[in-house]
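**Student:** Any chance you can model this:
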Amino acid sequence: MSGPLDGVKVLDFTHTLAGFFATVNLADLGADVLKVEPPTGNPLRKDEPQVRGESAYFMAINRNKRSIVLNLKHRAGREIAQRLADRSDVVVNNFRSTVMSALGLGYEELRARNPRLIYASLSGYGATGPYRERAAYDPTIQAISGMMSLTGLSDGPPILCGVPVGDLTAGTSLAQAVLAALYARERTGVGQRVETSMADALVFYLSGYYGPAYLADGRVYERVGNRIPFCAPYGAFEAADGYLVLVARTDDQFRRLSRALGHEEWADDPRFASPEARLANRDAVERLVTERLRTKTRLHWMAALDAEGVPAGPVNTVGEALSDPAIRERSVIQQGHPRGGVIDGLANPLRFEGTSVERYDASPLFGQHTRDVLRGLGYSDDEVTRLAADGAVVVGAGD
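**Tutor:** Down below sits the predicted model:
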């Protein structure tokens, strides 16, 4: 069964996680993603841990793609890139705004050759504005967006999120923009430029309460650890063998929680009789919950909480999460690699009834498809050999 983007050709100039995450989402949906690498290779190929000489990280975010190595500083390398763009539905890059134009691969240049082209750009701070040329990494975006100010304990320093949310949200947002542009092209017959930035994407995620609160009345919330301003009890609580998270936002949920913990009388205590009362007495209700949870294991309490329908979950390590049979059933897949062997990977979270996202081809070796792609453009093997000798391309292993 083919994927929903079967037949869509994507030329991928991305070189960091945010861009890789955008294009792996498109590749998982069935797009033919051709990854353009420089002759020096992408540095992420060297990241640890290595599996038989291949980076597990690189393999995860570049599966279902092909690789061609082009020297974009070489005239012939740029010409090949332009010819590939002529045949593509989508071009994706995450360089700063002036880089692609300087290479003759900017939007205006490529649109003139291919009016149906969707040109997708992702940067740290966007193509416009005073920060457009500023260097960016995920931690700097977490900081400037305000997100980092909300993470950590009230009496401690701001803390980075445990995963690179600036990269991942930006990549997801750009993939979403590409899908919308492809749909629009079905109606109009022409492509367009789409653009987002890491800062734009992460600031938009402040929509989860804190941004609207400030815009409404200037209210600025400080970090409060695992608490939130409008609900108690809420957050991580210590059991006998670790932590679990629970939420009791409504009166019904709090009564169910009280029953699960063996203290149904809590729900009738005037201090806890309404959401407002529980907020006013947050310290008291959280102390009671914590004291009770510490008496037994997470497994015991999860059974009791599940039986009462209380939203709860153990605070797993990554290893515990990916060893949970229920999570593995939906979220862990196996994929083969010519060097890495058969390895576990993380499944795409989307499910379709009429199309498939079950194609999990290995990430490409460096320049693995250079010769094959150039043959498709009409180059003979002798011409490819000369291009490689001239330094315009690199023909990699397996090609």
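
**Student:** C-alpha only now, for contacts and for neighbours.
**Tutor:** OK.

**Student:** Report how many residues lie close to residue 86.
**Tutor:** 19 (other CA atoms under 10 Å).

**Student:** just residue 66 next, same as before
**Tutor:** 25.

**Student:** Determine the longest helix present in the protein.
**Tutor:** Scanning the chain for the longest helix, with DSSP state H as the assignment, gives helix 165-188.

**Student:** which helices and strands does it pack with?
**Tutor:** helix 17-28, strand 118-123, helix 138-144, strand 193-197, helix 198-204 (3 or more CA pairs under 8 Å, 6 or more residues apart in numbering; DSSP states H and E).

**Student:** Next, the second sequence, to be compared with the first:
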Amino acid sequence: MQFPLEGLKVLDFSRVLAGPFAGRMLSDLGADVVKIEPPEGDVTRFWGKVIAHLPGYYHQQNAGKRNICIDLRHPDAKALVNALVAEADILIENYRPDVMGRLGIGYEDLSQINPKLIMLSISGFGHDGPESRRAAYAPVIHSEAGLIYRSHQEAALSQTDPDFQDLPLSVADTNASLHGLIGVLSAVILRNQTG
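**Tutor:** Modelled structure (predicted):
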């Protein structure tokens, strides 16, 4: 069986959910996704019940991916990343906006190595502006969007859970991944049409 994204190479530098979920979907569609993790591993390797040596959460977001460990702070890391990027089609990252650039592996740096590289860069509050450096975890985004307040009102009215704190799933992370995936697939189509 042939999958629609066979032949595409993806580097997934992202962690937790916003980003890894997009990488998982690209893998499900046939792309060759390589997850780049720090020496200590993705933080989700230590979350929840362990099944087959890893927590279910980690399996769910990273199924179908290959893994490589790169310490991005190591002096030789940039050369290794550059070699991987030269062969990649897509790169996914969800660090704070200044991190990749500070490491010398921001879009401006990497697009010089591979001008056809498509980069999905997920940040909670944009890449510039007064809020861009804020950490963005799902409860923060849910609160800022009014989702927790609204859901708390509904829980209180139905008297199902008067101690409601947050949504049972991360709407912020999954929506960021889905919208990012739409952008990536659109960019792949445009790149295929225009070169």
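
**Student:** Any idea what the TM-score comes out to?
**Tutor:** After superposition, the two chains reach a TM-score (TM-score structural alignment, normalised by the length of the second structure) of 0.92; 189 aligned residues with a CA RMSD of 1.5 Å.

**Student:** picking up where we left off before, got a list of contacts for the longest helix of the first structure?
**Tutor:** 17-23, 25-26, 90, 116, 118, 120-122, 138-139, 141-142, 191-192, 194-202 (CA atoms under 8 Å, 6 or more residues apart in numbering).

**Student:** Pull up the aligned stretch in the second structure for it.
**Tutor:** Aligning helix 165-188 of the first structure against the second structure (TM-score structural alignment) gives residues 171-194.

**Student:** In that stretch, which residues are buried?
**Tutor:** 171, 172, 173, 174, 176, 177, 178, 180, 181, 184, 187, 188 (16 or more other CA atoms under 10 Å).

**Student:** Equivalent analysis for stretch 121-139 of the second structure, please.
**Tutor:** 121, 122, 123, 124, 125, 132, 133, 136, 137, 138, 139.

**Student:** do stretch 245-257 of the first structure as well
**Tutor:** So, applying 16+ other CA under 10 Å, buried residues of stretch 245-257 of the first structure: 245, 246, 247, 248, 249, 253, 254, 255, 256, 257.

**Student:** Output the residues you listed in JSON lines, with secondary structure appended to each entry.
**Tutor:** Below are these laid out as JSON lines (DSSP: H, G, I helix; E, B strand; the rest coil):
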{"residue": "245", "secondary structure": "strand"}
{"residue": "246", "secondary structure": "strand"}
{"residue": "247", "secondary structure": "strand"}
{"residue": "248", "secondary structure": "coil"}
{"residue": "249", "secondary structure": "coil"}
{"residue": "253", "secondary structure": "helix"}
{"residue": "254", "secondary structure": "helix"}
{"residue": "255", "secondary structure": "helix"}
{"residue": "256", "secondary structure": "helix"}
{"residue": "257", "secondary structure": "helix"}
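
**Student:** can I get those in CSV with distance to residue 394 of the first structure?
**Tutor:** Shown next, in CSV, are these (distance: CA to CA, whole Å):
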residue, distance to residue 394 of the first structure
245, 51
246, 54
247, 55
248, 58
249, 58
253, 61
254, 63
255, 66
256, 64
257, 62
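
**Student:** Among the residues you listed, list the two that are farthest apart in space.
**Tutor:** 245 and 255 (16.9 Å; CA to CA).

**Student:** So in the second structure, which strand runs the longest?
**Tutor:** strand 32-37 (DSSP state E).

**Student:** and that strand with helix 20-28, angle?
**Tutor:** Counting by axes from the mean of the first three to the mean of the last three CA atoms, to 10 degrees, strand 32-37 of the second structure points 150 degrees away from the direction of helix 20-28.

**Student:** Just tell me the aligned range of strand 32-37 of the second structure in the first structure.
**Tutor:** By TM-score structural alignment, strand 32-37 of the second structure lines up with residues 32-37 in the first structure.

**Student:** What mean distance separates that stretch from the matching residues in the second structure?
**Tutor:** By mean CA distance after the TM-score superposition for the first structure, the fitted stretch 32-37 of the first structure averages 0.5 Å away from its aligned residues in the second structure.

**Student:** So which residues make contact with that stretch?
**Tutor:** 6-15, 23, 26-27, 64-70, 366-367.

**Student:** next one: stretch 60-72 of the second structure
**Tutor:** So stretch 60-72 of the second structure is contacted by 17, 20-21, 23-24, 27-28, 32-39, 41, 77-78, 103 (CA under 8 Å, 6+ apart).

**Student:** re the thing from before, turn the buried residues of stretch 171-194 of the second structure into TSV, including distance to residue 60 of the second structure.
**Tutor:** TSV is the format used below for those (distance: CA to CA, whole Å):
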residue	distance to residue 60 of the second structure
171	16
172	17
173	14
174	13
176	17
177	14
178	16
180	18
181	17
184	21
187	26
188	25
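
**Student:** May I have the secondary structure class of residue 163 of the first structure?
**Tutor:** Secondary structure assignment for residue 163 of the first structure (three-state DSSP): coil.

**Student:** That one and residue 318 of the first structure, how far apart?
**Tutor:** 11 Å (CA to CA, to the nearest Å).

**Student:** quick one, what contacts the aligned partner of residue 124 of the second structure in the first structure?
**Tutor:** Residue 124 of the second structure maps onto residue 124 of the first structure when the alignment is built from TM-score structural alignment. Residues near residue 124 of the first structure by CA under 8 Å, 6+ apart: 96, 132, 134, 135, 136, 137, 141, 197, 198, 199.

**Student:** what do you get for residue 147 of the second structure?
**Tutor:** Here residue 147 of the second structure is in contact with residue 167 (CA under 8 Å, 6+ apart).

**Student:** do the same with the one 4 residues further on
**Tutor:** Each residue near residue 151 of the second structure by CA under 8 Å, 6+ apart is listed here: 166, 167.

**Student:** and it, that one's in a strand?
**Tutor:** No - secondary structure of residue 151 of the second structure, determined by three-state DSSP: helix, with no strand assignment.

**Student:** so how far is residue 138 of the second structure from it?
**Tutor:** 14 Å.

**Student:** same thing with residue 169 of the second structure?
**Tutor:** For residue 169 of the second structure relative to residue 138 of the second structure (CA to CA), the value is 9 Å.

**Student:** returning to that earlier point: for my notes, please list the helices and strands packed on helix 165-188 of the first structure in TSV and give distance to residue 343 of the first structure for each entry.
**Tutor:** Below are those laid out as TSV (distance: least, CA to CA, whole Å):
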stretch	distance to residue 343 of the first structure
helix 17-28	17
strand 118-123	30
helix 138-144	27
strand 193-197	32
helix 198-204	30
